[in-house]
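Undergrad: need coordinates for the following:
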Amino acid sequence: MKRGITDSIEDETKLSGLLFNKSKAIVEKLKRNIESKDVDLKPVWIDEDDIHLAANTIPNKKSKVLQSERLKQKFESIMGTPNWAKIGNKQDSEDETSKIIQKVGHVHKKKSLTLPKNYLEVRKFPNINSETKSEGKVISCVEFHPKLSAALVGGQSGIVSLFSIGGDTNNKLHSFRLKKWKVTAAYFSPDGSQAYLASELDHSYCLYDLVKAKPKLHQLPLCVKRPKIFKLSPNGKYLAVSDGFDEIHIICAKSNERLRSLKHNSKVVSVAFDHNCQQLYCYCVQGDITIWDLSTYRALKKFYDNGCVNASCITDSPCGKLLAAGSKEGIVNIYDTANLDGPSPFPIKTISNLTTKITDIKFNATSEIMAVSSNCYPNAVKLVHIPSYHVFSNFPQQSFNYNNVQTMNFSPNSGYMALGNDKGAAYLFRLKYYKNY
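TA: This is a model prediction of the structure:
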């Protein structure tokens, strides 16, 4: 038992060393306890007349100090002590300052409890892969580490790089190359110790160990020749893979053993695990959506995506309340998962701001933003506010060319957003509403 604990600590130490030893910009947060001090009774100003006060101004008071004190007492007995001269405690001072701040609106801005729907404060940071630019012309995946401020970038060249995130520069932590590979999918395990990588052109997938900094190839089951669909469940237990035909194969991520094959009547183009990994949504080319129970491997429900002609992409929100399905016509239907039990589920909202094939849909961690993109046209990306379903008008910026967006992603706490395009760039944006990485 002691040995297991020791090994775990050593693994965490190695992982931290791998990710942070190369970057010395570690900021230590200091907690300072401010102790209350006695009120300083020094005068605010000194009156020159007091200095030149004649000794005979007040009879029988030869000392200048005594004369000043006598004059003060005489003034207070007649006029009283003015409010500005009264010495209050620290709490009274803070209360008065608080009242002033509340009245002066432009000095103090209270953060809204909900994400504003009309304007999204976004700041563009340097590209994640600006140090390397070697991941390929097409950046197919950008994944944020679930625990640490780091991101993985992969593309058509087969080079996969890991970068630190934040600040004016994004330092490269590690990089490796998979020969004859074009990385098309990448996922971090929930604990962040491993990364799963796949290519549509290879029969195997790569399991990259961040602790040892070594990639290792694992053969897929014989029933999967080319994994056009490769999806890791949020809990890291299952892999859903497919050749792009009518079967989805559920594989145990730990043992690489095929658990079950889910048969459909038509070609499956996209899959999505629900938020608690109990169900799997399979989106067929003709718009059929089948909901599978992963405990019994039985189909719970099958319905038709309203108005869909050619299906392309499906995604479940992290909160588990929304299901978004995109088609080749540029339409995204959003369903309430609580209403999918009916005979003919109808979308609660339809997003039609794009006119070309929907190739990627992502929700942020709080399910307040839905990002939709198409790689068929330059700058074809939209950010949708949830639950008002208003499209943020200030993104993408009209003055900047993002080219054809291939992939999108949000950091674990939505503080950052990334876009990968067909020009070898992995853009990084800071979402100011969210304070943490």
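Undergrad: okay, CA-based contacts and neighbour counts for the rest of this
TA: Noted.
Undergrad: burial count for residue 414?
TA: 23 (other CA atoms under 10 Å).
Undergrad: so it is in contact with residue 436, correct?
TA: Yes. Under the criterion of CA atoms under 8 Å, residue 414 makes contact with residue 436 at 7.3 Å.
Undergrad: doesn't residue 75 belong to a helix?
TA: Yes. Counting by DSSP: H, G, I helix; E, B strand; the rest coil, residue 75 is part of a helix.
Undergrad: so how far is residue 295 from it?
TA: 88 Å (CA to CA, to the nearest Å).
Undergrad: next: residue 411.
TA: According to CA to CA, residue 411 stands 30 Å off from residue 295.
Undergrad: more neighbours: those two, which one.
TA: residue 411 (22 against 9).
Undergrad: one more, for comparison:
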Amino acid sequence: MQRAAAPAPCPGSVEKKKKIKKKKKTKKMTKVVNRLQPRADEAAAAEEAAAQQAAEEASRRARHLQALGRASGAERELEELVFGDSLSVGEDELLQRLAGPQWLKATEGKSLRDDSSDSEVENEAKGEILSKKPAWVDEDDEAEENVDMTHKYRKDFMKSDAEKVLTKKKLKRRLEEQFQRAMGGVPAWADLENRKKHKRIASDSDSHEDEDDDLLCRTGNFISNSESLPKGILKMSTCLPANQERFADGRLVTVQFHPSAQVVMTAGHDRSVSLFQTKELISTMKVNGRCTATAFTPDSSKIYSYSKEGEVFIWDVRSRKCLHKFEDEGSLEGKCIAVSKNNQYVACGSASGVVNLYTTDVCLKENHPKPVKAIMNLVTSATCVTFNPTTEILAVASREADEAVKLVHIPSYTVFSNFPVFRRKQIYLAQSMDFSPRSGFFSVANNKGKALLFRLKHYSDF
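TA: Here you go, the predicted model:
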């Protein structure tokens, strides 16, 4: 059976659909144009504002240049003083000259010329002063003074019997030679070239350390008035170890400051001593007991010897006789002894950790003296005691425990609370201690081969 054919579309309906589509498209384009139109207007307004601002800037510059041209003489002088004599050129060139290196170089050159002229004036003035002749001349000053070398303090500087008399210049050279031999050469602080080089390299941030180290860069005796040391807190700072240039390979047993020169002696189990001098045997004194420690009095006229049994013998150096003997109170085994520099106190440290402090006049009279203070701040054997030169500090230590070092204030007999106080171990086992000749520094030799150095800020000198 055959199907019927589809009816043909009406020409009017097709045309109608095309018109509807075209109208929809037109509406969409209109909407897009309307949406973009404000943005275009904003861009045009921005361009117009930028052009107007540029015109105003150009007008302002023109007015500024015109005003500069009409400036009074005083104003121009002031502007030339500040900006230089470049006001006659255009503004752009003025700005370039102000910012450019040529203008800077010209200014610097002018300053240098001014400084040079000032220096010339100063040099001329100095020349006039130096050119003046002295009012009179002392003939004794011009004469070369001779020094008697046979004096007991100068005999060691004679190289032969022919040098019984030396000029002051020769004696000075001889002293310099001996000092250099003792120091192993010219010290770094005495080498002017090295010092100048070091000053150029060193930074300003090290000024406080340089201040402390300056005491180590001078020789001679220093006299300064210092108030009595207060108790409680001891102002101090940690320095580099005294043997920083060469640590010992084992534990140190001795650290000691030279009494007159700025030298620190260290000795240890590595068979080395930084500075030493041997003397021949003079005599031997027999002690009734096993001697564990000895100490000279400040005038070297007496010797205190401390026995293992806790007895202290006082000897006369000239006669080699025992002047007196006394027992250290409560001592089971003697370990260490020290006499104060003013010969006022004697400190005896025992195996119990107690350090008894006596007055010397009582020790010379009584056989069982009572200590003025029993220091009980150590929990292990007291193995080292020493006084500072002003007899204001007594240092006590034990080599049997880490950080076992105490500084005792005299005459209050109290321990300084801020030493040792560190966040980590630093002292370890103290083997020996000493103060510098004027108490400016305190050194502790430890079992690590270091001579730790501390700056005591209450004292101004080495």
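Undergrad: next, the TM-score between them, please.
TA: Superposed pair, TM-score by TM-score structural alignment, normalised by the length of structure 1: 0.57. Supporting alignment: 263 aligned residues with a CA RMSD of 2.1 Å.
Undergrad: and residue 287 of structure 2, what element?
TA: Per DSSP states H and E, residue 287 of structure 2 falls between elements, in no helix or strand.
Undergrad: can you find the partner of it in structure 1?
TA: In structure 1, the residue equivalent to residue 287 of structure 2 is residue 264, according to TM-score structural alignment.
Undergrad: what's the answer for residue 445 of structure 2, then?
TA: Matched by TM-score structural alignment, residue 445 of structure 2 corresponds to residue 420 in structure 1.
Undergrad: within the helices and strands, which one has its match?
TA: Counting by DSSP H and E, residue 420 of structure 1 is found in strand 416-421.
Undergrad: what's the angle from the following helix or strand past that strand to strand 416-421?
TA: The helix or strand immediately downstream of strand 416-421 of structure 1 is strand 426-431, counting by DSSP H and E. Interaxial angle of strand 426-431 of structure 1 relative to strand 416-421 (axes from the mean of the first three to the mean of the last three CA atoms, to 10 degrees): 150 degrees.
Undergrad: what's the average per-residue distance for strand 426-431 of structure 1 once overlaid on structure 2?
TA: Taken over the aligned residues, the distance from strand 426-431 of structure 1 to structure 2 averages 0.7 Å (mean CA distance after the TM-score superposition for structure 1).
Undergrad: confirm residue 282 of structure 2 sits in a helix?
TA: No. Going by three-state DSSP, the assignment for residue 282 of structure 2 is coil, not a helix.
Undergrad: and the helices in structure 1?
TA: Counting by DSSP state H, residue ranges of the helices within structure 1 are 2-20, 48-51, 64-79, 90-103.
Undergrad: the first one: which residues count as buried?
TA: It refers to helix 2-20 of structure 1. Under the neighbour-count criterion of 16 or more other CA atoms under 10 Å, helix 2-20 of structure 1 has 11, 14, 15, 18, 19, 20 buried.
Undergrad: the third one maps to what in structure 2?
TA: Following TM-score structural alignment, the counterpart assigned to residue 15 of structure 1 within structure 2 is residue 178.
Undergrad: circling back: so for residue 283 of structure 1, which of the helices of structure 1 sits nearest?
TA: Smallest distance to residue 283 of structure 1 across these (CA to CA): 37.4 Å, for helix 2-20.
Undergrad: by contact count, what packs against that closest one?
TA: Judged by 3 or more CA pairs under 8 Å, 6 or more residues apart in numbering; DSSP states H and E, helix 2-20 of structure 1 is in contact with strand 172-177.
Undergrad: for the strand it packs on, grab the matching residue range in structure 2.
TA: So strand 172-177 of structure 1 is aligned with nothing, judged by TM-score structural alignment.
Undergrad: just stretch 378-389 of structure 1 next, same as before
TA: Going by TM-score structural alignment: stretch 378-389 of structure 1 matches residues 402-413.
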